[in-house]
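**Student:** Requesting a structural model of the entry that follows:
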Amino acid sequence: MATLLHVVRSAVAPVTRTRTFRAVAPRALPPVERALARLTRGRFQLSAVLVPSLVLHTTGARSGEPRDTYLMYTPLGAGRLVVAGTSFARDRHPAWTYNLLAHPDAAVSIRGRRYPVRATLVEDDAERDAVWERIEAQWPGYRAYERDSGRVVRLFRLERAGRPV
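**Tutor:** Just a heads-up that it's a prediction; the model follows:
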C-alpha cells in the first residue's frame, strides 16, 4: 500500500506545481474542505486522500479571533509534526504563519480529534534541510514551492501539548 501511495503521490505532485493548479486551488480547495468537514464532523479531508492532513486552529495575530486552516503535515514522531507555509508558492507568507508567530499555543484536528500543540519556527539551516527531506519523502518536489515563491518558507514544528480535547 505504501508503494502504491508513493507512486500516486509522485504522479499527482507535478500537477500541483502547475500555474493552473496554483491559481485555482487556493480559491477552490478551502470551501470544499470546509464543506466536507461539516458533513463528516471533521473526520475526513479531501487532501488526506493523498497526504496526512490536519486542521490548524490558531488565534489571529491582529484580530485575536479563532482561525482554522486546512494543511498537509509531515509526522516527525513522538507527538511531533511539521507544517510548511508554502501558500501554493505565492510571494507572501500565509496568514496562519503570522498567527503562530504571535500565538504559538494552538491546536490541531486530525481525523476529527483535536489536540493542543505548541509551535516552534524551524530556523536552523541544517534542521530545515532535514525537515525538507522528510517532507519531500512524503510529497516529491514540495520544496519547489519555496524556490518558486522567492521567499524562505516558514516551517513550524508542532509538538503535542496535552491530551485530545
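**Student:** C-alpha only now, for contacts and for neighbours.
**Tutor:** Noted.
**Student:** Show me what the longest strand along the chain is packed up against.
**Tutor:** Counting residues, the longest strand in the chain under DSSP state E turns out to be strand 113-121. The elements that strand 113-121 packs onto, with contact taken as 3 or more CA pairs under 8 Å, 6 or more residues apart in numbering; DSSP states H and E, are strand 105-110, strand 155-160.
**Student:** export these to CSV and tack on distance to D68 and mean neighbour count?
**Tutor:** Output for those, formatted as CSV (distance: least, CA to CA, whole Å; neighbours: other CA atoms under 10 Å):
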stretch, distance to D68, mean neighbour count
strand 105-110, 9, 22
strand 155-160, 15, 22
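**Student:** Nearest to A2, out of the ones you listed?
**Tutor:** Closest approach to A2 among the helices and strands packed on strand 113-121 (CA to CA): strand 105-110, 19.8 Å.
**Student:** want to put them side by side, so please do this one too:
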Amino acid sequence: MSSSFNTSAGTRGARQPGRAAKWFNKWMMKRIRRKGGAKLRGLNALVLTTTGRKSGEPRSTPVGWFPGKSGGWLIVASAAGAPKNPAWYLNLAAHPDQVQVELGGRKVYVDAEQLQGAEREEAWRQITTAAPRFAQYQVNTDREIPVIRLTPRSAR
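**Tutor:** The predicted structure follows:
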C-alpha cells in the first residue's frame, strides 16, 4: 500500500490540546471500552491504536468518527484547528498498515488511507454537515485538515 499521508504542518492555527487533554483522553478511552462506545464532544467515538513512529510502541487515543462507505469509519486529524497534525496522524503516516480500532466491545484491524481530491471533498461535506465545528477548525489553520478512511481488514 502506498502512503497517502502527505499533509505537512501549517504556520498558523489554534493552540494544540495540552496536558489536560491527556487526562481526558485516558478517561474517555476507559469509557469507550467499558460501554462499547461513547460520545466525544457530541460525536460517536472509538479508540484508535497506532504504532508510534519513533518508539514502535502501541499508542491509543479516542477519536470521533463518521460513517464511511462499506462499513468503515472516517476520522479527522483536526487537532481543533492547530497548525500541527496530531501525533496519531504522524503515526498513521509511518505505519498505515498497523492500525486497529476498538468499538462496540471489539477490536478490528483496519487499513488507513488519507482521502484526496473529490473523495476528500465529499467526505468533508458529510463531516462538516454533521459537525459544523470542523469547518471552523479549517478556518483557524492554513493546513488542509486530513480526512482518514479506516477500512476493516477481512483477515489478519
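**Student:** coming back round to it: where in the second structure does the longest strand of the first structure fall?
**Tutor:** Mapped onto the second structure using TM-score structural alignment, strand 113-121 of the first structure spans residues 106-114.
**Student:** Distance from the lengthiest helix in the second structure to the middle of the chain?
**Tutor:** For the second structure, the helix reaching the highest residue count under DSSP state H is reported as helix 19-35. Centroid displacement of helix 19-35 of the second structure relative to its chain, using CA atoms, centre = their mean, to the nearest Å, is 15 Å.
**Student:** which helices and strands sit right next to that helix?
**Tutor:** Judged by 3+ CA pairs under 8 Å, 6+ apart, helix 19-35 of the second structure is in contact with strand 38-40, strand 43-51, strand 58-64, strand 99-103.
**Student:** what does it rub up against?
**Tutor:** Helix 19-35 of the second structure is contacted from outside by G37, A38, L40, A45, L46, V47, T61, P62, E102, L103, G104, G105, using CA atoms under 8 Å, 6 or more residues apart in numbering.
**Student:** Now for the third one: which residues touch it?
**Tutor:** Spelled out, it's L40 of the second structure. Contact analysis of L40 of the second structure by CA under 8 Å, 6+ apart lists M28, V63, G64.
**Student:** okay, these in a markdown table with neighbour count and distance to P17 of the second structure next?
**Tutor:** Output for the contacts of L40 of the second structure, formatted as a markdown table (neighbours: other CA atoms under 10 Å; distance: CA to CA, whole Å):
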| residue | neighbour count | distance to P17 of the second structure |
| --- | --- | --- |
| M28 | 22 | 15 |
| V63 | 22 | 13 |
| G64 | 20 | 15 |
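**Student:** wait, which of the residues you listed is closest to A94 of the second structure?
**Tutor:** Each of the contacts of L40 of the second structure was checked against A94 of the second structure using CA to CA; the closest is V63, at 18.5 Å.
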